[in-house]
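Chemist: return a 3D structure for these sequence lines:
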Amino acid sequence: MITIGDQIVTLDQLKGFLYSNEQLEISAAAIERVKRNHQFLIHFSTDKIIYGINTGFGPMAQYRVSDEDRKTLQYNLIRSHCSGTGNALDPIYVKAAMIVRLNSFLIGKSGVHESLIFLLRDLINNNITPVVFEHGGVGASGDLVQLAHLGQCLIGEGSVHYKGEIREAAEVFAEAGISPITIQIREGLAVMNGTSFMTGIGVVNLIQAQNLVNWSVNAASLINELIASYDDYFSSELNDVKLHAGQRKVAAQIRERLEGSTLIKSRATHLYKKVDEMYFEDKVQEYYSIRCVPQIVGPISDTIEYATTVIENEVNSVNDNPVVDEAANNIYHGGNFHGDYISLEMDKVKIAITKLAMLAERQVNYLMNSKLNNMLPPFLNKGVLGLNFGLQGVQFTATSTVAECQTLANPMYVHSIPNNNDNQDIVSMGTNSALICSKVIENAYQVIAIELMSITQAIDILKLNDRLSVYNSSVLATIHTAFVPFTEDQPKYKEIRNVLSKLRISISKETVK
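Modeler: You can find the predicted model right below:
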């Protein structure tokens, strides 16, 4: 049990909530803060015009709503915006969004009733997540459509994911002994006006992107060892004269993975001596996809690092409108629901991960092309050339998937389309950006899975299994549980899926019980 409400929630903590069996509890201080804020809103809004409490929404804010209709207004807002289309989002994204929304409410600036806090906590801890659709949000007045589907669940309506099934919310609530909220004053608007879906999806994206970078470094370490490359590519002396943290970090990680290797060559031993040959069979320098890994993966690592800072800031921010501030005895109207911070970072991350996939594809091509590597048969074919095809088929898949990433890498951040009768005249498209980023991340996993299969086949061909560094041997052993080097042609799509299951951070089985 982890208590939230009194401290900053980090990406690592969110990872525990999402992928392990960690439960969350709310601090008593946070509950008291929410209660005081709610009571202040009730008293302050008397005889005043407060947006979304006694007015319509968006361009309809010029119309006053009577006191007797104020609660109906909140229900109408939720129901009218349940208009999502497309595929249902993976429950992991929805759970992440729910945690993010809850944490924002605990800051005590949203005016919500404490019953909303307890309901969100209970739904999260019981892994009850509403069915929410991918299309609908423009990320400006928050993730209105996606959050409306969350609101629908909170009032006991709509459908939910529960124990691997999609069921009616009312039925699941009754089974779990959970009661929906009753609107008090502005819970509908508070739930819907926020960046929590784009942020929640961003949380999952960054967790998986960090993992992808780690696997990319694993693959680079393996490929450099199997081709017996030179050690200075990753030396501290070479990389520390560049002042980029990511490059230095990646170089250090590769050195750690290659520690104890008997295959990596010392340039001093092989070339820094009297040499009579006029032509060298071994390359003096490898191709860029082999020797420039710190310089390529370094900025990708830095991009994810900065995006993590932005996401954590958003997770711990008040991102709805208006902001209810009893300390200042005022309510402030503005645009904290605008999702530009998230949209821009998700675009940057998807560009970075696309480059990661491109690097993996180039490394695959190097292993497949005997004229480039000068040590392996074409397409890593252990059979009869011409009769057998080795891993030729999976290279097509890698190339095709990278091409899709390159198209998806085009930015969403600059594709604003005015809507809502031009009230929302410039928007972030943050949820779209986050979802496209998630697609790029999934694609990159597929390409790196194919790369690791290729590396495993190459190591088997060169009979290097017993000569790898200790770390690389452990990585290879993991891949061997999902892919076994082969001679005779056979379908590979199932093995790609099996390798993928070894690479992805997956939801703990305990989590979904």
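Chemist: please count neighbours and contacts with C-alpha atoms only from this point.
Modeler: Noted.
Chemist: helix or strand: which one has residue 216?
Modeler: Per DSSP states H and E, residue 216 falls inside helix 196-226.
Chemist: how about that helix: buried residues?
Modeler: By 16 or more other C-alpha atoms under 10 Å, the buried positions in helix 196-226 come out as 196-210, 212-226.
Chemist: following element in sequence after the helix or strand harbouring residue 471, please.
Modeler: Element membership for residue 471 (DSSP H and E) is helix 470-480. Following helix 470-480 in sequence order, the next helix or strand is helix 493-503 (DSSP H and E).
Chemist: off-centre distance for that following helix?
Modeler: Centre-to-centre, helix 493-503 and its host chain are 19 Å apart (C-alpha atoms, centre = their mean, to the nearest Å).
Chemist: show me what that helix is packed against.
Modeler: Judged by 3 or more C-alpha pairs under 8 Å, 6 or more residues apart in numbering; DSSP states H and E, the packing partners of helix 493-503 are helix 430-461, helix 470-480.
Chemist: related to what we said a few turns ago, next SSE downstream of the helix holding residue 216?
Modeler: helix 236-239.
Chemist: could you point out which element follows that next one?
Modeler: Following helix 236-239 in sequence, per DSSP H and E, is helix 245-257.
Chemist: what angle do that following helix and helix 470-480 make?
Modeler: Helix 245-257 and helix 470-480 are oriented at 90 degrees to each other (axes from the mean of the first three to the mean of the last three C-alpha atoms, to 10 degrees).
Chemist: would you do the same for the sequence below? I want to compare the two.
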Amino acid sequence: MLAGEKNLTIEDLVQVARKHKKAALSAKALEKAKAARKLIQDWIKQGKAIYGVTTGFGALCDRTIPSEEAKLLQENILKSHAAGVGEPLPEEVVRAVMAIRLQDLSQGYSGVRPETLTALLDLLNSDVVPIVPEKGSVGASGDLCPMAHLALVLIGHGQAWFRGRKMSGAQALAEAGLRPLCLEAGEGLALINGTQVMTAIAALAVHDARILAKTADIACAMSLEVLMGSNTEFDQRIQAVRPHLGQAEAAANMALLTDKSEIISSHKDCGRIQDAYTLRCSPQIHGASRGAMEHITKVVDIEINSSTTNPLVFPETEDFLLGGNFHGQPVALAADYLGIALAEFASVSERRIERLVNPQLSGLPAFLVEDSGLNSGFMIAQYTAAALVSENKTLAHPACVDSIPTSANKEDHVSMGTISARKARSILQNAAHVLAIELLCGAQALDLLTNGRPGPGTEAAYQAVRARISRLERDRILAPDIEQATEMVLSGEIVAKVEEKVGPLK
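Modeler: Prediction:
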């Protein structure tokens, strides 16, 4: 990742956040920062009233701050705004936040010094991870509260993780060989006024959602085979007369996965006319969620490369402008949409699970276990899937339609975008568990079938599951199996094993 030189991609962000890839600042970024900072210093000397630089914040913007107190003002904003509660954000999210904030500030519109950019870069590259409570942001002015917790560590306050240990921000800096940053006028506000927390959560969720979409196609293809479904519904002629891209992609994936399936061929001339909707309409259902993800990806791509602070400094025209780029509405809407899209993957998967475990619908042994009665098999795994789907229905209610005014009604419409993003992440985790249960049920059903070999893609998925999780011969504790399968879903292992066999999925 080279901040200030080119656009940051979601994949770049994943590499920095999860793989601990080093970031760097371009020379161009440092020059831009230097030019913008010179203007800030000139305006301070001229006595200009600049929001957050020579004035108070929010509803206190009409209070002029003497120049000799400018540094204290910036430290105070970090301390006063660090009012978050709840569990800490995952370390990968905090690293992603730092990377996006670095990308924002490196564009040169914030007025921070080159030294401040370098301090944030060093914090990220030294793997000092500020401890940031997940709750407290209303999504405008940006993510003030969580960003304040992050920025506190830069000045030697707050708390952080370093080399697996929780410690004070001052100790973490010292052990990493870094010095606390002394903030200059306007820099405290510039560090916290932006949409980086909601955007980081959304960006990582979008990355994982792409894997989940492919996994949903794989799980569905496995279920369709063992439920004696038809792959006629994947015919591209059907998709061509309703040309939604996501629908065509899902259909193409499932056609590839079940190609030359002996199981499907074995019942080609049976009396069943049409499959249930969860099978027959799977390209349309999965495809609609894929279409949503395409839009959400575009929003996130724009946001991770935007400047979202206030005021914005434009050195080329020697202006500063007060605006609202910190408002999280674009990300809030997109994150809520993402949650809804992911909830649908889980919802349709749970209905396929029910068909698999119900002997009246599957024609297989009850709850996919021999000697049922003595053994309950996958009975309660379906309960778990149902519980997760029900929880998702509550989580999928959009947060962005709510707004509670803040800062003495100065900030009279807020986005709640960070709540939207956190909910989308929770829905994703629930959906991954549901798909994992479907994969376990599909693999178990294949063990119980004697109707020939599955398609090459579904067979690869079966082999991947069985390499880690054995067939259920009799009742055992299923929770570890579900967690193991969920790990395989979220890591992309299932998708990777299938793609090794059949080539890239769409």
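Chemist: how close are the two chains, by TM-score?
Modeler: TM-score for the superposed chains, counting by TM-score structural alignment, normalised by the length of structure 2: 0.94, backed by 492 aligned residues with a C-alpha RMSD of 1.7 Å.
Chemist: mean deviation, the helix holding residue 216 of structure 1 versus structure 2?
Modeler: When structure 2 is overlaid, helix 196-226 of structure 1 sits 1.1 Å from its aligned residues on average, using mean C-alpha distance after the TM-score superposition for structure 1.
Chemist: how big is the offset of the helix or strand residue 98 of structure 2 falls within relative to structure 1?
Modeler: Using DSSP H and E, residue 98 of structure 2 sits in helix 91-105. In the superposition against structure 1, helix 91-105 of structure 2 averages 0.8 Å from its aligned positions (mean C-alpha distance after the TM-score superposition for structure 1).
Chemist: packing partners of that helix?
Modeler: Partner elements for helix 91-105 of structure 2 (3+ C-alpha pairs under 8 Å, 6+ apart): helix 10-19, helix 114-125, strand 129-130, helix 196-226.
Chemist: outside of that helix, which residues touch it?
Modeler: By C-alpha atoms under 8 Å, 6 or more residues apart in numbering, the surrounding residues in contact with helix 91-105 of structure 2 are 3-4, 8, 13-14, 16-18, 23, 33, 112, 117, 120-121, 124, 129-132, 191, 194, 196-197, 199-201, 204, 304-308.
Chemist: can you do 7 Å?
Modeler: Contact with helix 91-105 of structure 2 is made by 3-4, 13, 16-18, 117, 120, 124, 129, 196-197, 200-201, 304-307, as judged by C-alpha atoms under 7 Å, 6 or more residues apart in numbering.
Chemist: you'd agree residue 448 of structure 1 is up against residue 358?
Modeler: No. The criterion here is C-alpha atoms under 7 Å, and residue 448 of structure 1 misses it with residue 358 at 9.8 Å.
Chemist: so which of those two has more stuff around it?
Modeler: residue 448 (28 against 23; other C-alpha atoms under 10 Å).
Chemist: what do we get in structure 2 for the more buried one?
Modeler: Residue pairing (TM-score structural alignment): residue 448 of structure 1 is matched to residue 435 of structure 2.
Chemist: residue contacts, its match?
Modeler: 216, 219, 346, 349.
Chemist: what's the most distant pair in the residues you listed?
Modeler: 219 and 346 (11.1 Å; C-alpha to C-alpha).
Chemist: relative to residue 450 of structure 1, how far out is the equivalent of residue 408 of structure 2 over in structure 1?
Modeler: In structure 1, the residue paired with residue 408 of structure 2 according to TM-score structural alignment is residue 421. When distance is defined by C-alpha to C-alpha, to the nearest Å, residue 421 of structure 1 is 48 Å away from residue 450 of structure 1.
Chemist: next: residue 146 of structure 1.
Modeler: Counting by C-alpha to C-alpha, the gap from residue 146 of structure 1 to residue 450 of structure 1 is 34 Å.
Chemist: the more surrounded of the two?
Modeler: The neighbour comparison of residue 146 of structure 1 against residue 450 (other C-alpha under 10 Å) goes to residue 146, with 32 against 26.
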